[in-house]
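Visitor: Sequence and predicted model, in that order:
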Amino acid sequence: MSRHRIAPSARRRAVSPALVGLVLLLALALSAWVVTRAGTGAGSAASGASRAAAADTVSAVSPSPSPSESDANADADEALSTRLASALGSVASDSASLQVAVLDLDADDDASASRAATASYSGEDGEGGEDGETYDTASIVKVDILAALLLQAQDEGRVLTAQERTYASAMIRNSDNAATNVLWSTIGGATGLDAANRRLGLTGTTGGSGKLWGLTQSTASDQVALLAAVFAEDDADTPLSAASRAYMQGLMGAIADGQDWGVSAAGTATGLKNGWLSRSATGLWDINSIGLIEVDGHSYLLAVLSDGSGSMASGISLVERAAQAAVAAASA
């Protein structure tokens, strides 16, 4: 830009408002030009990287649902919970209590629930129970124990030892209690389990005291959250690595004959774990089942927890009826 000398006489003349405005605009333009030039040259690579990072950030953020979409999802959630509660009432027994959570992984966003639906039934009063009430996990906690073991191994930058894999297989596929005792100790008991569950997003689960892993307390919705972490397709959705998830899925897909009841009654189970426990004080049974099932092209994460059944057989029958009712409600 060329510079023009201003005569001394001209500097003393009155300047019109229009001319002042023009000068200010020219000054602003010059400042913008200087700033733009300062960002080029040596700083251009950093500037380009910043712009690329910003673009990546924008593209990685999912758009927030509009108010109408949020309202539609809330209505779908409420409708499914209502159907689920009604379904439980139709299959519940006179004495046992039930809690169920179901999540359709293939639901249309605008037609079905956007999160797991839960419902409870209390055998004590014949009415809907509290969805946040906890149940003894019995042997379904073994999935949680294995998840905790794998998270600890990931943190240590190692794979499971051959002995740990032997114990894990026996614990999940055969529900072996001796193997579970060893791995419960390996993860640090309830302390290790609770630490893992904070990472897995389980907010209503508390590890059993001492060696009593079977008396871990949990909710059906927490068990669906655990299944979601195990069967997640995207690393961003779970702290479990792809290798850890594949290992757990393989074991849960190969449950021993005679232990493949439960939520599998509602469809084809591609992952399953059941729990059963007779309470010495009452002689009544805790019967639980969790898993991933396929029905009519939909994948469902399903958890059914129960207590108060008079026998193991009646408890299994109750859990299976509840699982079938839950899927029917979710697919309606």
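Guide: Perfect, I can see it now.

Visitor: only C-alpha atoms for contact and neighbour calcs from this point on.
Guide: Noted.

Visitor: so where do the strands sit in the protein?
Guide: 97-104, 117-121, 135-136, 217-218, 268-278, 285-295, 298-307 (DSSP state E).

Visitor: Which strands and helices lie in contact with the fifth one?
Guide: Using 3 or more CA pairs under 8 Å, 6 or more residues apart in numbering; DSSP states H and E as the contact test, the elements touching strand 268-278 are helix 242-252, strand 285-295.

Visitor: JSON lines for these, including mean neighbour count?
Guide: Rendered in JSON lines, the data for the helices and strands packed on strand 268-278 read as follows (neighbours: other CA atoms under 10 Å):
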{"stretch": "helix 242-252", "mean neighbour count": "18"}
{"stretch": "strand 285-295", "mean neighbour count": "26"}
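
Visitor: so which of these gets nearest Ser306?
Guide: strand 285-295 (5.4 Å; CA to CA).

Visitor: Show me what the closest one is packed up against.
Guide: Using 3+ CA pairs under 8 Å, 6+ apart, strand 285-295 sits against helix 220-230, strand 268-278, strand 298-307, helix 312-331.

Visitor: Let's see that with 10 Å instead.
Guide: The helices and strands touching strand 285-295, judged by 3 or more CA pairs under 10 Å, 6 or more residues apart in numbering; DSSP states H and E, are strand 97-104, strand 135-136, helix 220-230, helix 242-252, strand 268-278, strand 298-307, helix 312-331.

Visitor: ok now do Asp136, which residues does it touch?
Guide: 205-206, 208, 213-219, 275-277, 286-288, 305-307 (CA atoms under 10 Å, 6 or more residues apart in numbering).

Visitor: where's it relative to Ala29, distance?
Guide: Asp136 is 72 Å from Ala29, where distance means CA to CA, to the nearest Å.

Visitor: how far away is the spatially most central residue of the chain from Arg173?
Guide: Residue closest to the average C-alpha location in the chain (CA atoms, centre = their mean): Ala225, at 4.0 Å. Note on Ala225: its distance to Arg173, by CA to CA, is 21 Å.

Visitor: What of Gly214?
Guide: For Gly214, the distance to Arg173 - CA to CA - is 17 Å.

Visitor: Check Ala195 too.
Guide: For Ala195, the distance to Arg173 - CA to CA - is 25 Å.

Visitor: neighbour-wise, which of those two wins?
Guide: A direct count of neighbours by other CA atoms under 10 Å for Ala195 and Arg173 places Arg173 higher, at 20 against 14.

Visitor: take a look at this one as well, against the first:
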Amino acid sequence: MSVAALEPGTGRRTVYGSQTHVTASLVKVDILAALLLRAQHEGRSLTPWETSTAASMIQSSDNDSAGALWRRIGGGPGLTDANKTLGLTSTQAGPGVHWGLTRTTAADQLTLLTAVFADTSPLSTSSRELIRTFMGNIDADQDWGVSAEGSRWQLKNGWLQRSHSKRWVINSMGRVEAHGSTFYVVVLSHGSPSMSHGISTVERAARTAVHALRSTTPPVPPIVH
């Protein structure tokens, strides 16, 4: 398991685990960010088809939609180019058509969340707002993971049973409001014997990360002369 969390209001941040994990559907946020960066570079908005396909990909975690947009961004090379712009340094795009086998770190996904939710970002204001809207309106059966620690949330989850081991990859990341503050939280895991076991483990980790941040002293701001 790897965990990363940030309280943007105070700058408190924690990262546990530097190993890479298979993203499964978590990469769909990255795919959408890549699509939006490409549209920005071309000086245009998303087409109606791109918008509806992206909504299905994020809100319902539809795999066909992800495959279509993976092709639209140019597959792995397109994702890699976008990640250079976004500042993701430890994410390796999945081979060929296998977008779900992209590998990443918790720290990289925290960087992606910051690009989506912070005020300063390579993503335009309208691009960030679109991703936030989709992540805040996911299907009800996918309301698990980092949302366990929040009263309000915007998230994306990923889950995959590996064919060779039959063990589960369970991932969750998002923005949550809890204890009167805002947190960005990422939990990546693999090796769970069942999906339900993995979800419970991820939710415990999300709660633990937020509680750990709240118990630490905020960093001292730099003195500006």
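Guide: Noted; the coordinates are in hand. On a predicted model such as this, the values are computed, not experimentally measured, just so you know.

Visitor: before we move on, back to that, turn the helices and strands packed on strand 268-278 of the first structure into a markdown table, including distance to Phe231 of the first structure.
Guide: Below are those laid out as a markdown table (distance: least, CA to CA, whole Å):
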| stretch | distance to Phe231 of the first structure |
| --- | --- |
| helix 242-252 | 7 |
| strand 285-295 | 8 |
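
Visitor: of all those, which lies closest to Ala162 of the first structure?
Guide: helix 242-252 (13.3 Å).

Visitor: What lies in contact with the closest one?
Guide: 143, 146-147, 149-151, 153-154, 159-160, 165, 168-174, 227, 229-235, 238-241, 253, 269-273, 291-292.

Visitor: The second structure: matching residues for that helix?
Guide: Under the alignment (TM-score structural alignment), helix 242-252 of the first structure falls on residues 125-135 in the second structure.

Visitor: Run the chain-centre distance for the matching stretch.
Guide: 13 Å (CA atoms, centre = their mean, to the nearest Å).

Visitor: And it against the first structure, how far off on average?
Guide: When the first structure is superposed, stretch 125-135 of the second structure averages 0.5 Å from its matched positions, counting by mean CA distance after the TM-score superposition for the first structure.

Visitor: Using TSV, please lay out the strands of the first structure together with distance to Ser59 of the first structure.
Guide: Listed next are the strands of the first structure as TSV, based on distance: least, CA to CA, whole Å:
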stretch	distance to Ser59 of the first structure
strand 97-104	27
strand 117-121	31
strand 135-136	42
strand 217-218	37
strand 268-278	34
strand 285-295	31
strand 298-307	28
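
Visitor: So which of the ones you listed is nearest Ala55 of the first structure?
Guide: strand 97-104 (32.9 Å).

Visitor: Check the burial of the closest residue to Leu88 of the first structure other than its chain neighbours by counting its neighbours.
Guide: The shortest distance from Leu88 of the first structure to any non-neighbouring residue, by CA to CA, 6 or more residues apart in numbering, is to Ala322 (6.1 Å). Other residues within reach of Ala322 of the first structure, judged by other CA under 10 Å, total 30.

Visitor: Return the residues in contact with whatever residue of the second structure lines up with Ala322 of the first structure.
Guide: Aligned against the second structure by TM-score structural alignment, Ala322 of the first structure finds its counterpart in Ala205. Ala205 of the second structure is in contact with 1-4, 145-146, 148-149, 185-188, 199, 211, counting by CA under 10 Å, 6+ apart.

Visitor: circling back: in a markdown table: the helices and strands packed on strand 285-295 of the first structure, plus distance to Ala116 of the first structure.
Guide: Shown next, in a markdown table, are these (distance: least, CA to CA, whole Å):
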| stretch | distance to Ala116 of the first structure |
| --- | --- |
| strand 97-104 | 4 |
| strand 135-136 | 18 |
| helix 220-230 | 7 |
| helix 242-252 | 20 |
| strand 268-278 | 18 |
| strand 298-307 | 8 |
| helix 312-331 | 10 |
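
Visitor: How about the contacts made by Trp159 of the second structure?
Guide: Trp159 of the second structure sits in contact with 22-26, 100, 168-172, 189-190, 195, 198-199, where contact means CA under 10 Å, 6+ apart.

Visitor: how close does the counterpart of it in the first structure sit to Arg321 of the first structure?
Guide: Here Trp159 of the second structure is matched to Trp276 in the first structure, going by TM-score structural alignment. Distance, Trp276 of the first structure to Arg321 of the first structure, using CA to CA: 16 Å.

Visitor: cool, and Arg173 of the first structure?
Guide: 23 Å.

Visitor: what does Glu78 of the first structure give?
Guide: 22 Å.

Visitor: Show me which of those two is the more surrounded one.
Guide: Arg321 (20 against 15).

Visitor: for the more buried one, what are its contacts?
Guide: 87-88, 90-92, 262-263, 265-266, 315.

Visitor: Among those residues, pick out the one closest to Thr57 of the first structure, please.
Guide: Distances from Thr57 of the first structure to those, taken by CA to CA, are shortest for Val263, at 40.5 Å.

Visitor: Alignment lookup: that closest one to the second structure.
Guide: Under TM-score structural alignment, Val263 of the first structure pairs with Val146 in the second structure.

Visitor: quick one: contacts for its match?
Guide: 153-157, 171-176, 183-187, 199, 202-207, 209-210.
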